[in-house]
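[1] model this:
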Amino acid sequence: MYAAARSLLFKLDAERAHELTLETFRHFPKLATWPFAHGAVNDPVELLGLRFANRVGLAAGLDKNGECLDAWGRLGFGFVEVGTVTPRAQPGNPKPRMFRLPEHTAIINRLGFNNRGVDYLLERVAGSDYRGVLGINIGKNFDTPIERAAEDYLVCLRKVWRAASYVTVNISSPNTKNLRELQSEARLRALLAQLKGEGDRLAQMHGKRTPLLVKIAPDVDDEQLDAIARVARETGIDGLIATNTTITRDAVAGHALAGETGGLSGAPLKPLADRTLAALRKRVGADFVLIGVGGITCAQDACDKRTAGADLVQIYSGFIYRGPALVRDCADALRRLPPSR
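    Down below sits the predicted model:
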C-alpha cells in the first residue's frame, strides 16, 4: 500500500510531497493506523531515566514543528524527536532545497532550520494526545552570530524543558552558516557548560530532570572525535546522537544532483555514520548513551547500528523510501538481538 502512495508522492517536488504528507497526518492522524501500521513492537528499554517503547525513533527534521505527533505514535515509533526549532520563526533557505536521489536511496537537503518557532511547537505538543518519549531538537536562528549562539540555545532550553522528555542540541547541521564551528573543543565546552548549568537550575526549579543530548556531524576527524567525547563526558551531557547529514559526495559522485549543496542522507551516509558511531563508543565507554542515525533503510542496518554501539536508533530518509513497514521491521529485529546493555 505504501508503495502506491509513494509512487504518487514521488511525482511531486520532494519538499511539496513532504509538506503534503505532514498536512495529511496533521489533520487526519488516524490515517497512520490503517493500512500502514500494525501496532508498535513491544520492546521496552530504560535509558536516560526514560522508558522507551522500543529502540526505533523518528529522527529530527521530518516534523520540525511537532504537528503530527498523534500520527507518529500510531506508526509504532518507540520515541519521537521533533525540530530543529529555533527561538524565532524563520523561513529557511531559498527553494528548491530538497532533492531525492532514488538510485541511491538518498536525499540532499539544505532546508536551513525552517520552522515556525519554539512557541508554536510547544502549542502543538500541548494539543497532542501523544504520551510517548518526546525529544525536542533545538538550534539557533540563522541571523544570530555564532558568538551569541548560546543565547538562542538557552532560550529554547528554558521553554521546552517541561514539555520535552529529552532535549537535543543541534550543532551539526551543514545548512546554517558556521554552525559546525560549535563542534570545536573550546566552543563546544563553553556552550555545553552553559546549557548543563542552566539545565541543573531548571531541574531544581521545576522538579523535573530533562536529559541533554548533542547531535554531531559525520564529517569529523579522529582529533575532533576525541575532543567531542572528552567534552561530553567532562561537562556531564547525557548522550550523543551520531550522526547528522554529510557534506561529502563520494558515494553519489557522478549523479546529476551530486553538486547540490546541503546535507546528504540515506543509504550513502550509513558507512560514514556507522564509523563515527563506533569511534564514539570506543571513546565514551559502555555506560554513555549513544543514538545511531544515518542510512537505516532495512532491519539489518538498524542491527548494524547496535553492533557499532548504539543504544537506540532513529530513521528519517529510509522512512521516506520504505514507509511505516521499516519502523516495525527495525524494531522487531532489534528486539530479537541478544541484549548487550
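
[2] contacts and neighbour counts: CA atoms only from here.
    OK.

[3] Report the distance from stretch 333-341 to the chain centre.
    22 Å (Cα atoms, centre = their mean, to the nearest Å).

[4] start to end distance for that stretch?
    For stretch 333-341, the separation between the terminal residues is 16 Å (Cα to Cα, to the nearest Å).

[5] for stretch 164-184, same thing?
    The first and last residues of stretch 164-184 sit 27 Å apart, counting by Cα to Cα.

[6] all strands for this structure, in order.
    Taking DSSP state E as the test, the strands found in the chain are 45-47, 50-52, 56-58, 79-85, 98-101, 106-109, 133-138, 166-170, 212-216, 239-242, 263-266, 289-293, 312-315.

[7] Quick check: which helices or strands does the fourth one pack against?
    With contacts defined as 3 or more Cα pairs under 8 Å, 6 or more residues apart in numbering; DSSP states H and E, the secondary structure elements packing on strand 79-85 are strand 56-58, helix 69-74, strand 133-138.

[8] So what touches it?
    The list of residues contacting strand 79-85 from outside it, by Cα atoms under 8 Å, 6 or more residues apart in numbering, reads 52-66, 69, 72-73, 113, 115-118, 121, 132-139, 156, 170.

[9] and the gap between Ile241 and Arg187?
    18 Å.

[10] the more surrounded of these two?
    Using other Cα atoms under 10 Å as the criterion, Ile241 and Arg187 rank with Ile241 on top: 25 against 16.

[11] OK, contacts around that one?
    Ile241 neighbours (Cα under 8 Å, 6+ apart): Leu213, Val214, Lys215, Ile216, Leu290, Ile291, Gly292, Val293.

[12] quick check, nearest of these to Leu8?
    Val293 (27.0 Å; Cα to Cα).

[13] Second input sequence below; structure requested for side-by-side comparison:
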Amino acid sequence: MYRHLLRPALFRLDAEDAHHLTLRGLELASAVPLWPALARPLSAPPAPRLRQEVWGRAYASPLGLAAGLDKNGVAVPAFAALGFGFLEVGTVTPLAQPGNDRPRLFRLPQDGALINRMGFNNGGAPALAGRLAALGRRPVPVWVNIGKNKATPNEAAAEDYLKCVRAVQEVADAFVVNVSSPNTPGLRALQAADDLGALVRAVVAEVEAGRVSRLSRPPVLVKLAPDLHPADFEASVGAVLDAGAHGLIVSNTTLARDGLTHPHREQTGGLSGRPLTERSTELVREAYRLSRGRVPVVGVGGIFTAEDAYAKLRAGASLVEVYSALIYEGPGLVGRINRGLSALLERDGARSVAEIVGVEA
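    Next up, the predicted model:
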C-alpha cells in the first residue's frame, strides 16, 4: 500500500512538506491510547536470535532509527510500534534554532538517495527533555544526538554539548556526539583528533558526574563522517577511544557525489541512502579493526534490506540504523528487515546477533 498509494502521493509534495506531514501523522498516532503498546507485539514479535545485550541494556532488535527523522522526539511511541529495537532522536542543540533556509531536503529517487542541508533545526534540548519525560517508561531505548548551535564558535562548542547533556541527562538512554554533520559551518573541524578527544572527554566526564548510579549512566557514542582521509579516520577513532567514549556510529552523510544520476546531485548538503551502502560498511569494518572490538560500533548508511544490515553486522556493527530507506520503502521496512535478519542468522546456524558481529572484519 505504501509503495503504490502513499509514496506516490507523498512524492508529489515538496520533500520537507511530506516529511512534516508524515511526522505529524505519527505524532497523532503516538497519542492514541494503548495503540503503540498493542501494535508493537504485532510488528515486532519475539525473535530470540535478534536479542542481545549492549552496554548492559537489552536490545530486542539490532535495527534502530537514525537521527534526523524525529529531531524533537514527537513520535517516539509510533516509531517504537513499528518494531525498531531503539530510536535515535535529534540532533538537538541547547537553544532552539530554525536551521538553514528552505529548500533544504531533496529526493533522488533513481539513486535511492536523499540530500539534506537542514542545519540542526530543532526545538532545543529543554523541550526535548520535557517531551521524553512525559512519556514515562518507553518500550525501547531512546538515544539523544547532541550538537552545537550554529552561532556558537568552535572554541566554545564543548559547553553547548555539555548543556545538552545536562538538559536531557535523566531521559537519555545514550548520547551521540555529532561532530560530523556537513550542514553546520565548521562543525566537521571538531573531528580533528585533539579537538575531538577534548570534547569527548568533557562529555564523558559530565555524564559520569550527572548520575548517582554507575549502572544508570548512559553510554556516550561519537558519530563520524565518511569523508575523512584514512589517516584522519584512524586518528579520530583513536582519540575517541582514548577519551573514554563507549561506542562509535559509522557513518554520517557524505559530501561525495560519485555515480549519481539525478539532477539534484548538484545540491549542496549531506548525501544519504544507497550510494553510502558499501562505503559505510567498509568504514564499519575499519572502525571495528581499529578499536579491536573494544567498544560497540553502530553501522548506518544505505541499509535497504536485511542483507545490507547483515553485511554491516558481519563487518563489525553490533547495531545498525536506517533513515533514507524508510522514506522509500515505508513503515513495513522495519518488520521485513527484522524477519530477514532472523532468517539469515538461522541459515548460518547463529543463535544470536552477537555471534556474527565482526566475523568478516
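
[14] where does the TM-score land?
    Here the TM-score for the pair of chains, by TM-score structural alignment, normalised by the length of structure 1, is 0.95; 340 aligned residues with a Cα RMSD of 2.0 Å.

[15] Which one of the strands of structure 1 lies nearest to Gln183 of structure 1?
    Closest approach to Gln183 of structure 1 among the strands of structure 1 (Cα to Cα): strand 212-216, 7.6 Å.

[16] which residue numbers in structure 2 go with that closest one?
    Aligning strand 212-216 of structure 1 against structure 2 (TM-score structural alignment) gives residues 220-224.

[17] And the matching stretch, how far out from the chain middle?
    Stretch 220-224 of structure 2 has its C-alpha centroid displaced from the chain centroid by 10 Å (Cα atoms, centre = their mean).

[18] Repeat that for stretch 27-38 of structure 2.
    23 Å.

[19] rewinding a little: would CSV of the strands of structure 1 with distance to Ala32 of structure 1 be doable?
    What follows is these, written out as CSV (distance: least, Cα to Cα, whole Å):
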stretch, distance to Ala32 of structure 1
strand 45-47, 24
strand 50-52, 20
strand 56-58, 14
strand 79-85, 15
strand 98-101, 23
strand 106-109, 23
strand 133-138, 18
strand 166-170, 25
strand 212-216, 28
strand 239-242, 27
strand 263-266, 23
strand 289-293, 23
strand 312-315, 17
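
[20] Compare those strands and give me the one nearest Ile146 of structure 1.
    Among the strands of structure 1, the nearest to Ile146 of structure 1 by Cα to Cα is strand 166-170 (13.3 Å).

[21] So which bits of the closest one are buried?
    Of the residues in strand 166-170 of structure 1, Tyr166, Val167, Thr168, Val169, Asn170 count as buried by neighbour count, 16 or more other Cα atoms under 10 Å.

[22] How about stretch 191-202 of structure 2?
    Result for stretch 191-202 of structure 2 [16+ other Cα under 10 Å]: buried residues Gln191, Ala192, Ala193, Asp195, Leu196, Gly197, Ala198, Leu199, Val200, Arg201, Ala202.

[23] of all those, which two lie farthest apart?
    Greatest spacing in the buried residues of stretch 191-202 of structure 2, by Cα to Cα: Ala192 and Ala202 (15.5 Å).

[24] for Gly117 of structure 1, what are its contacts?
    With Cα under 8 Å, 6+ apart, Gly117 of structure 1 has these contacts: Asn65, Val85, Thr86, Pro87, Arg88, Ala89, Gln90.

[25] What is the lengthiest helix in structure 1 packed up against?
    Ranked by residue count and defined by DSSP state H, the top helix of structure 1 is helix 185-206. On a contact count with 3+ Cα pairs under 8 Å, 6+ apart, helix 185-206 of structure 1 meets helix 149-160, helix 222-235.

[26] Could you say which of those is packed most deeply?
    Stretch with highest mean neighbour count among those: helix 149-160 (a mean of 20; mean count of other Cα atoms under 10 Å).

[27] Would you mind getting the angle between that one and strand 212-216?
    Counting by axes from the mean of the first three to the mean of the last three Cα atoms, to 10 degrees, helix 149-160 of structure 1 lies at 130 degrees to strand 212-216.

[28] Return the residue of structure 1 aligned against Arg188 of structure 2.
    Using TM-score structural alignment, Arg188 of structure 2 lines up with Arg180 in structure 1.

[29] Could you do Ala134 of structure 2 as well?
    With TM-score structural alignment as the criterion, the equivalent of Ala134 of structure 2 in structure 1 is Gly127.

[30] Could you do Ala58 of structure 2 as well?
    Under TM-score structural alignment, Ala58 of structure 2 pairs with Arg51 in structure 1.

[31] quick one: its match and Val45 touch, right?
    Yes: between Arg51 of structure 1 and Val45 a contact is recorded at 5.7 Å, counting by Cα atoms under 8 Å.

[32] Run through the residues that contact the residue most central in space within structure 2.
    With distances taken as Cα atoms, centre = their mean, Ala66 lies nearest the centre of structure 2, 2.7 Å away. By Cα under 8 Å, 6+ apart, Ala66 of structure 2 lies in contact with Leu87, Glu88, Val89, Val300, Glu321, Val322, Tyr323.

[33] according to the alignment, stretch 144-154 of structure 2 goes to what range in structure 1?
    Aligned by TM-score structural alignment, stretch 144-154 of structure 2 falls on residues 136-146 of structure 1.

[34] What separates the first and last residues of that stretch, distance-wise?
    Start and end residues of stretch 136-146 of structure 1 are separated by 21 Å (Cα to Cα).
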